[in-house]
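In: sequence below, structure please.
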Amino acid sequence: MNGQHRSLTTRRTALLVVATLIAVTLGGCVAVGRSGQPASTSPNDPASDSRTTAQVTDELGQLPGVSAAFVSTGPVGLPNQLELTVGLNLEAGYPGDVPALLDYTLAMAWSATVEQPTTTAAVAFRDGDSALDLAPAAAALGWTGMAGPTLAVSMDEMADRYGPWPGPVPEKPAALG
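Out: Now for the predicted structure:
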């Protein structure tokens, strides 16, 4: 009986140690944002002057010929891996400059400051009821070899074109009305 009691006590102690380590590990993540960056707590911190993906979504949704927009940064794959997802629904037969719209849309999404994307920027446009192949627009911007209709733009390609994250809020091109 003494051996069984000792074995039970050892198991309980080991379980408590493991549970405590898990709690301490998870508790240490509380002050860290989803992207692994410290959460902003100071009103003087530049990060407190944030620009959300919701704001960018709203601004893109107001462009002529755009019936709906969506910009989000969220988890994909491993922990702390964040993808920038961008989508526009265009009115059927969109007559505008698609390369200019793609460029402006990605620059706007890159200017959102709340969570830094770490993997890719996935972007897709719909022209009425069908997917719009963005490969020709990407090629016009110098991104050759990308297959459409959805594009996966690497973070290096985004930084090369729009500067380090977060990029500046771009001026709306005249071609977009």
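In: only C-alpha atoms from now on, for both contacts and neighbour counts.
Out: Noted.
In: pretty sure A137 belongs to a helix, no?
Out: Yes - assignment of A137 by DSSP: H, G, I helix; E, B strand; the rest coil places it within a helix.
In: distance of it relative to P75?
Out: From A137 across to P75, the span is 27 Å (C-alpha to C-alpha, to the nearest Å).
In: who's more crowded, those two?
Out: Set side by side, A137 and P75 show more neighbours around A137, with 20 against 17, by other C-alpha atoms under 10 Å.
In: how far off centre is the longest helix anywhere in the chain?
Out: In the chain, taking DSSP state H as the definition, the longest helix is helix 2-27. Its chain's C-alpha centre and that of helix 2-27 lie 40 Å apart, by C-alpha atoms, centre = their mean, to the nearest Å.
In: quick one: the helices in this structure?
Out: Under DSSP H, the chain gives helices at 2-27, 53-61, 98-110, 135-140, 155-162.
In: which residues are in contact with stretch 54-73?
Out: 53, 82-91, 94-96, 105, 108-109, 112, 115-117, 176-177 (C-alpha atoms under 8 Å, 6 or more residues apart in numbering).
In: at 7 Å what do you get?
Out: With contact meaning C-alpha atoms under 7 Å, 6 or more residues apart in numbering, stretch 54-73 is reached by 53, 82-91, 94, 108-109, 112, 115, 117, 177.
In: can you tell me the closest non-neighbouring residue to P99?
Out: Closest residue to P99 apart from its sequence neighbours, by C-alpha to C-alpha, 6 or more residues apart in numbering: A137 at 4.4 Å.
In: please generate a structure for the following sequence too, so the two can be compared:
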Amino acid sequence: MNDQTRRLAAALLLGLAAPTLAGCSPEQSAMNEDDGRAIEAAVAGAVPDAAGAFASFTWSGAPNTQSILVRVYVDQTDPAFLAATAETTFETVWRNAIREPSSISFQAAQGSRPSQPASDTLGNLDLAPLAEQFPEAHLGIAGQILKLSREELADRYGPWSGKDAE
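Out: You can find the predicted model right below:
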């Protein structure tokens, strides 16, 4: 085997192994795309003043450790509107997730949803003023992420009742 063939074989192997190394199988990636579109549509329907939504997923091992991050794009930035948007988003995602999430994180970004949102981009709005309405939530990354665990979601919205629960 010459050097070029070895490099090609290594690149192919890495390409096939990357989803597994990242903790996400090709099947999970496909589910994430479908699940993401479903979550985005549910949030857009539940938050009519939103200028769009973006959902992304992370997996830590088994499928029951799926975390969901939802970024809602808005024009209004007052804390009361953001608190209502976060409340509606958390409940909507909790009720519509196809698999029971281990946590749901909320971000808000001012402006319209880009055609290709990046999963590694943060929302650009400070959510620290919402801490009073969400005392159980974890506020992360300079106040730009509000996160509720599975237990906190169940306490707040009742038992998860998505597809897997049926």
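In: need the TM-score between these chains.
Out: Remark: TM-score between the superposed chains equals 0.56 [TM-score structural alignment, normalised by the length of the second structure]; 115 aligned residues with a C-alpha RMSD of 2.8 Å.
In: who's in contact with the equivalent of A135 of the first structure over in the second structure?
Out: In the second structure, A135 of the first structure lines up with A128, judged by TM-score structural alignment. Residues near A128 of the second structure by C-alpha under 7 Å, 6+ apart: G143.
In: and stretch 143-163 of the second structure, what's buried?
Out: Residues of stretch 143-163 of the second structure classed as buried: 143-150, 152-153, 160-162 (neighbour count, 16 or more other C-alpha atoms under 10 Å).
In: please compute how far it lies from its chain's middle.
Out: When C-alpha coordinates are averaged (C-alpha atoms, centre = their mean), stretch 143-163 of the second structure and its chain have centres 12 Å apart.
In: list the contacts of the most centrally placed residue in the second structure.
Out: What sits nearest the mean C-alpha location of the second structure, by C-alpha atoms, centre = their mean, is L69, with 1.8 Å. L69 of the second structure sits next to A55, S56, F57, I104, S105, F106 when contact means C-alpha under 7 Å, 6+ apart.
In: report the two of the residues you listed separated the most.
Out: Farthest-apart pair in those is F57 and F106; separation 12.2 Å (C-alpha to C-alpha).
In: between these two, point out the one with more neighbours.
Out: Each of F57 of the second structure and F106 has its neighbours counted (other C-alpha under 10 Å); F106 has more, 23 against 20.
In: just to revisit the earlier point, list just the nearest of the buried residues of stretch 143-163 of the second structure to T85 of the second structure.
Out: For these, the minimum distance to T85 of the second structure (C-alpha to C-alpha) is 11.9 Å, reached by L146.
In: what do we get in the first structure for that closest one?
Out: So L146 of the second structure corresponds to L151, using TM-score structural alignment.
In: list the contacts for its match?
Out: Shown in contact with L151 of the first structure (C-alpha under 7 Å, 6+ apart): A122, V123, A124, L134.
In: if we use 8 Å, what do you get?
Out: Taking C-alpha under 8 Å, 6+ apart as the test, what L151 of the first structure contacts is A121, A122, V123, A124, L134, A135.
In: and the gap between the first one and T150 of the first structure?
Out: Between A121 of the first structure and T150 of the first structure the distance, using C-alpha to C-alpha, works out to 10 Å.
In: now swap in the fifth one and tell me
Out: The spacing between L134 of the first structure and T150 of the first structure, counted by C-alpha to C-alpha, is 7 Å.
In: what is in contact with those two at once?
Out: By C-alpha under 8 Å, 6+ apart, the residues touching both L134 of the first structure and T150 are A124, F125.
In: residues near the alignment partner in the second structure of F125 of the first structure, how many?
Out: F125 of the first structure maps onto A108 in the second structure, with residues paired by TM-score structural alignment. Using other C-alpha under 10 Å, A108 of the second structure is surrounded by 26 other residues.
In: follow-up on the earlier one: which of the contacts of L69 of the second structure does the first structure keep?
Out: Of the contacts of L69 of the second structure, the ones still in contact in the first structure (both residues aligned by TM-score structural alignment, their matches' C-alpha atoms under 7 Å) are A55, S56, I104, S105, F106.
In: and which of those residues is nearest Q4 of the second structure?
Out: Among these, S56 lies closest to Q4 of the second structure (C-alpha to C-alpha), at 36.3 Å.
In: burial of the closest one, as a residue count?
Out: For S56 of the second structure, using other C-alpha under 10 Å, the count is 21.
In: ok, now D129 of the first structure?
Out: D129 of the first structure has 10 neighbours, counted by other C-alpha under 10 Å.
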